[in-house]
Each structure stands twice: as C-alpha cells, then as structure tokens.
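Enquirer: Return atomic coordinates for the entry below.
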Amino acid sequence: MFDFLKGMSPITQALLATMFTWFVTALGASLVFFFKTINKKVFDAMLGFAAGIMIAASFWSLLNPGITLAEEMGYVAWVPAAIGFMGGGIFLYIVDRLLPHLHLGLAANKAEGIKTSWQRSVLLVLAITLHNIPEGLAVGVAFGAVYHGISTASMAGAVALAIGIGLQNFPEGAAVSIPLRREGMSRFKAFLLGQASGVVEPIAGVLGAYLVSIMRPILPYALCFAAGAMIYVVIEELIPEAQSNGNSDVATMGALIGFTIMMILDVALG
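Expert: Reported below is the predicted structural model:
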C-alpha cells in the first residue's frame, strides 16, 4: 500500500509525513473562515480527542517498539525506556519553563516561560507549537526505525502514526485561529497564525529521522524520548485545558474515542 515511500530516504519520508500533519493543522485553522466562535463542549471534546490520540501513540507507536527494540539490541529493556521516557518529559519541562507561551483561555498576564512583551497572539501560537515538537519528532523517529529494519517497526505503522498525529492536529489548528478571530483579528491573519503553529513539525520530524538514521544505538532511547515528551504535553496542557470549562465527561469521552482510533490505526496498519 505504501510502496511509493519505500524507495525514499527516511528523512524524505519524515518530511512528507510531517508536511501532511502541518497541512491538517492548516485545515483546522481554516475553520476560522466559517466560524467566529466554537461551542465549549465541542472544543473540549476535540482537546480530549487529541489527548487520547497522543496517549495511544505514545504506547503503541513509541514505547512498546522502543522496549522491544532494546531487548533485541541486548540492552536491559527497561533502561532505555526509563531514561528516554523521563528525558522526553524533562526536556519539555525545560522548554515549557523557558519558552514564552500562553495557554488557551488565559489572560496575557498568565503567560508562562521567560517574561516578554510579545503579543498575546504570538504567545498562543507558541503554546500550540510546543505541543508539536514531540509530535514531529515522533513521526521522524518512527520512519528512522523503519529504515533500520527494526522488527517492531513497519512503514504502515509509521504512516498510521502520521495519520493519527494529523487527526489530532485538526483541533489544535482551530484552537489557535478561532480564539484569535474572536479577539478581533482578521480571519486571514488568524488563519496564518493558526497554521504557523504546525511549522515546527517538519523541522522536528526531519531532525528525528536524521539522528536515528546515523546513530542506530540511540533509537530505543529516541522512541521512548518522544513518548515521554508527548505524555508531558497531554498531562500538563491538554487534559487540564479540556476540563477547565466543567465539561469533564465530554472531554473524557473524546479522549477515549481518540485513544481507540489511534489504537485501531496502529494495530490494523502496523
């Protein structure tokens, strides 16, 4: 089914896959041309959906293959998993503390990271951009694993991961553009800023694929690193934001649906 990808380098594969995820971010941001506001329950369900996909992808597409690969390479299986997973979370924690950004629905004086005079719109974009670093990295590492012929990795599985990440990028694009439109920004400018939050994914994807393609021993660590970074985003940002409006049941059902869809994609295709 994906034979056309097999003749390409892992870097090219990762670039194409993350360009797709960026495109889906832009599709989500394009909702601003049709809506000025979005129902809070729908929005919270979308955030829960994104969280569910990221949780499932972290295990099925990253942690589990990373542990299996570590065993095949003669490592003590839990060591790369623990180091990589915690490393990913700590890396995102450091970035979260340093990068100026603003979570959805908060006033500008609630911005996190180094204090700055940047506009609220820029801070909102940077918050979503922070989500997209581990997502792009995960896709790149997945294609790098296929390049090395890892038994637990397959082209279909890497594509499934990219599709799952793309699905959860749709609400993230809307999560930036629609609030900016509601604050008075023009539709076109709000769209540009919304889709810009996905620019980092191709960069992170190419970087991940490049590193694991030249340094095979780090692959188990890289897979688990991406998983840890994604789980950090889910617990620190997506779940709290999804439940901040009192719609916890809707957000939870969205997470269950997202997890199920990503699990089906990974098991059926991978």
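Enquirer: rest of the way, CA atoms for contacts and neighbours
Expert: OK.
Enquirer: Now do the helices in the stretch 101-250 of the chain.
Expert: Under the criterion DSSP state H, counting those that start in this stretch, helices of the stretch 101-250 of the chain are mapped to 120-147, 155-182, 187-196, 200-214, 219-233, 239-242, 248-269.
Enquirer: Using a markdown table, please lay out those helices together with distance to Gly48.
Expert: Below are these laid out as a markdown table (distance: least, Cα to Cα, whole Å):
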| stretch | distance to Gly48 |
| --- | --- |
| helix 120-147 | 14 |
| helix 155-182 | 9 |
| helix 187-196 | 19 |
| helix 200-214 | 21 |
| helix 219-233 | 12 |
| helix 239-242 | 6 |
| helix 248-269 | 4 |
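Enquirer: and those, which is most packed in?
Expert: helix 219-233 (a mean of 29; mean count of other Cα atoms under 10 Å).
Enquirer: quick check, distance from it to the centre of its chain.
Expert: Distance of helix 219-233 from the chain centroid (Cα atoms, centre = their mean, to the nearest Å) equals 11 Å.
Enquirer: Give me the helices and strands touching it, please.
Expert: Packing partners of helix 219-233 (3 or more Cα pairs under 8 Å, 6 or more residues apart in numbering; DSSP states H and E): helix 40-57, helix 64-72, helix 78-98, helix 120-147.
Enquirer: how about 10 Å then?
Expert: Packed against helix 219-233 by the contact rule (3 or more Cα pairs under 10 Å, 6 or more residues apart in numbering; DSSP states H and E) you find helix 40-57, helix 64-72, helix 78-98, helix 120-147, helix 200-214.
Enquirer: what's the longest one packed up against?
Expert: For helix 120-147, the helices and strands in contact under the criterion 3+ Cα pairs under 10 Å, 6+ apart are helix 10-29, helix 40-57, helix 64-72, helix 78-98, helix 155-182, helix 187-196, helix 200-214, helix 219-233.
Enquirer: redo that, cut-off 6 Å
Expert: helix 10-29, helix 200-214, helix 219-233 (3 or more Cα pairs under 6 Å, 6 or more residues apart in numbering; DSSP states H and E).
Enquirer: Following up with a second sequence; could you model it the same way so I can compare the two?
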Amino acid sequence: MGKTLSKEEQEQKEVNELRTKVIKLFQGQQLLFVGTIGSGKSSFVNTVNHALNLVDPKVPYQELARIGATDAVHGTMTYRTYTMKKGLFQSLKSQVPDPSNAPRLFDIAGVTEQLLQKDNFDFKQVLVYLIQGKVKELTQMIKLYNSKQQLQEIGKQEEVEENKVWIMVCVVSLYDPFPQLLLEQVASAVQELEPQNGGTSVFVVLTKGDRLDSVDRSTRVKNFSKRCQTVLNIMEKRIFEVNNYLPSELKIDATTTKNLEKEKSVVAALNFMLQPAFIPDSQK
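Expert: Below is the predicted model:
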C-alpha cells in the first residue's frame, strides 16, 4: 500500500496536477491585464509566475513584473510583455508540445477614474489598439494616455498577429473604490471588436481582499462581483478572488515560500480562463 497522504499533502498533490494541466493550456496564450493604479496588476503577474513554479529555484527571487506604485520610478509606465520561459515550463518539455511557445502576459500602466473622466482621454480606443496588436512593447503608455496625436499614429499601424490579445483580465482591488468607468470602457472596446475577431474573452480577478476584515471582504466580494457581471455582461463564474503574493513572500527562497491557498486560487482561476472554449478557433 502507498503512503496515506495528510489533508494538506493531498491538496498539494491536487494543486500540482492542476498546475501541470494549466501549463499545457497556457502554451502560446497571451493575456492582457488592465486595471486602475495600484489594483495589483503587476503583483498578479508575479503571483501567476510564482504559483506556476515558473521561478528558478536556484535564484532567491525572480520577479517578472516590477511592483508598481503611482510614480514613474516604481509604477508600470510602459506597455510590457512578460514571457514565461523559466523553471517548470522548460522542465515539462516532454509533456508540452512546443516548450518554445511560451505564454506571454501584457501589463499596461494603470489609470485613475479621474483620468478616465477627461474629455481628451480615449481609453476605449487604447484598449481596441491593444487587442488588435497595434501597440508595440515599451510604448510609453502615459504619453499615449495624454496625447490624441500619438493615439492616432498608433491607429495607423498594421495589426501584428502575434501581439493580438484574446484574453483580457480586469484586475479589481476590493480595497479601493469600484472602477466603474474603467470597466465600462473595457466592455465598450470588446463589444466594438466582437464582429471582427469573434470576441475577446473577459475575466475579472478581485485582489486585496486580505486587507479587509472577513465581514467587509465578504460584502465587497458579493457587491463587486454583481457589479462586474452587470457592467461587463459576464457570468459570475468568470470572476475570481485571488490574494497576490506579497514581495516579502517572494523574496525568500522560491522552494520554501509556497502558500497553498494562494496557489490553489490562482491555478484554479487560470485553469478556467484558459479553457479552449474561450479561445477563438483561429488561435487554437
């Protein structure tokens, strides 16, 4: 007889099996993360990287995305592409059809509700060009946000197939005000492009619930979830609550900092998002 696993060991085994499945589904996928400043977009990129074991255990700390604040020194100011090629993804060469076809995560500068209210700021059009693959990596997003002329120049660019986005993840902080205007722009951009590209799948990740007490957190999860469903016209099952890894948790040796609950929530969310049913036939 084999060894009887403890409850925690059994849960870890199940997470490991699901993680392997997710990495196979992840191959070649491209996810765009949008959200307000400080919502946890870059932290979620690092949480995904860490939860999927895509860190090199020989290196104490690897962050794909630099954790942002609200200034040009710390925040995400450019359009960044993070290619996940390290650790477990490469170790699964025998199981993954094409390990060189690593997934990419697109991270853009966060916006504020105040910026979205400005007459000269067309965030919907920015999103349209991002989805179409017209925006080049390292584009200064802040300049793009504040210049209609630069936005018009981007619109003249050819669509780049390999930069097109079929999955958009809205990162929403439970700790901050509900981003009504941002989500309205997301819904509008996706609706405009649907006849052309067959639809971009939209999901929501609710973050920073760990900053709230249990009662307030539960109330906000229900409230934010309902509002996301209404604004984005999506089903509840497309909304996930995830607690990001803190920088302090990541900076310890990568092999000893795993948090089972965080791993579980991230891996389960990705497993749902990456199902073939959400990817256009042309991209499968």
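Enquirer: so what number do they get for TM-score?
Expert: The TM-score (TM-score structural alignment, normalised by the length of the first structure) is 0.31; 139 aligned residues with a Cα RMSD of 5.8 Å.
Enquirer: Show me the one of the helices of the stretch 101-250 of the first structure that comes nearest Gly52 of the first structure.
Expert: helix 248-269 (4.0 Å; Cα to Cα).
Enquirer: Pull the residues that contact the closest one.
Expert: 44-45, 48-49, 51-53, 56, 156-157, 160, 164, 242 (Cα atoms under 6 Å, 6 or more residues apart in numbering).
Enquirer: before we move on, the earlier item: Asp3 of the first structure: which of the helices and strands packed on helix 219-233 of the first structure is closest?
Expert: Across these, closest to Asp3 of the first structure is helix 120-147 (Cα to Cα), at 13.0 Å.
Enquirer: now the closest one, how far from the centre of its chain.
Expert: For helix 120-147 of the first structure, the distance to the chain centre is 5 Å (Cα atoms, centre = their mean).
Enquirer: Tell me which residue is most central in the first structure.
Expert: The residue lying closest to the centre of the first structure (Cα atoms, centre = their mean) is Glu135, at 3.0 Å.
Enquirer: Distance to Leu193 of the first structure added to the helices and strands packed on helix 219-233 of the first structure, as CSV?
Expert: Compiled in CSV, these are given as follows (distance: least, Cα to Cα, whole Å):
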stretch, distance to Leu193 of the first structure
helix 40-57, 19
helix 64-72, 35
helix 78-98, 20
helix 120-147, 7
helix 200-214, 13
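Enquirer: mind checking which of those is nearest Gln168 of the first structure?
Expert: Once these are compared by Cα to Cα, helix 40-57 is nearest, at 4.4 Å.
Enquirer: If you count neighbours, what's buried in the closest one?
Expert: 41, 43-57 (16 or more other Cα atoms under 10 Å).
Enquirer: same check, this time on stretch 180-200 of the second structure
Expert: By 16+ other Cα under 10 Å, the buried positions in stretch 180-200 of the second structure come out as 181-183, 185-190, 197, 199-200.
Enquirer: Filter those residues down to the ones in helices?
Expert: 181-183, 185-190, 197 (DSSP state H).
Enquirer: which one of those residues is nearest Leu105 of the second structure?
Expert: Val186 (17.5 Å).
Enquirer: who's in contact with that closest one?
Expert: Val186 of the second structure touches nothing, counting by Cα under 6 Å, 6+ apart.
Enquirer: hmm, try it at 10 Å
Expert: 34-35, 123-128, 168, 170, 202, 231-232 (Cα atoms under 10 Å, 6 or more residues apart in numbering).
Enquirer: Now, of the residues you listed, which are buried?
Expert: 34-35, 123-128, 168, 170, 202, 231-232.
Enquirer: biggest separation within those residues, which pair?
Expert: Based on Cα to Cα, the longest span within those runs between Val126 and Val231 and measures 18.8 Å.
Enquirer: ok, back up a step: generate JSON lines for the buried ones among the contacts of Val186 of the second structure, with distance to Thr20 of the second structure and secondary structure as supplementary columns.
Expert: Shown next, in JSON lines, are these (distance: Cα to Cα, whole Å; DSSP: H, G, I helix; E, B strand; the rest coil):
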{"residue": "Val34", "distance to Thr20 of the second structure": "26", "secondary structure": "strand"}
{"residue": "Gly35", "distance to Thr20 of the second structure": "28", "secondary structure": "coil"}
{"residue": "Phe123", "distance to Thr20 of the second structure": "36", "secondary structure": "helix"}
{"residue": "Lys124", "distance to Thr20 of the second structure": "36", "secondary structure": "helix"}
{"residue": "Gln125", "distance to Thr20 of the second structure": "37", "secondary structure": "helix"}
{"residue": "Val126", "distance to Thr20 of the second structure": "34", "secondary structure": "helix"}
{"residue": "Leu127", "distance to Thr20 of the second structure": "31", "secondary structure": "helix"}
{"residue": "Val128", "distance to Thr20 of the second structure": "33", "secondary structure": "helix"}
{"residue": "Met168", "distance to Thr20 of the second structure": "22", "secondary structure": "strand"}
{"residue": "Cys170", "distance to Thr20 of the second structure": "25", "secondary structure": "strand"}
{"residue": "Val202", "distance to Thr20 of the second structure": "23", "secondary structure": "strand"}
{"residue": "Val231", "distance to Thr20 of the second structure": "34", "secondary structure": "helix"}
{"residue": "Leu232", "distance to Thr20 of the second structure": "30", "secondary structure": "helix"}
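Enquirer: can you tell me which of those lies nearest to Phe89 of the second structure?
Expert: Met168 (22.0 Å).
Enquirer: contacting residues around that closest one?
Expert: Taking Cα under 10 Å, 6+ apart as the test, what Met168 of the second structure contacts is 30-34, 106, 127, 131, 186, 190, 200-204, 273.
Enquirer: what's the distance between it and Glu14 of the second structure?
Expert: Applying Cα to Cα, to the nearest Å, the value for Met168 of the second structure to Glu14 of the second structure is 27 Å.
Enquirer: circling back to that earlier point, dump the contacts of helix 248-269 of the first structure to a markdown table, plus distance to Arg182 of the first structure.
Expert: As requested, the contacts of helix 248-269 of the first structure are exported to a markdown table (distance: Cα to Cα, whole Å):
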| residue | distance to Arg182 of the first structure |
| --- | --- |
| Asp44 | 17 |
| Ala45 | 20 |
| Gly48 | 22 |
| Phe49 | 23 |
| Ala51 | 24 |
| Gly52 | 27 |
| Ile53 | 28 |
| Ala56 | 32 |
| Ala156 | 40 |
| Gly157 | 39 |
| Ala160 | 34 |
| Gly164 | 28 |
| Ala242 | 19 |
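Enquirer: Many thanks, we can stop here.
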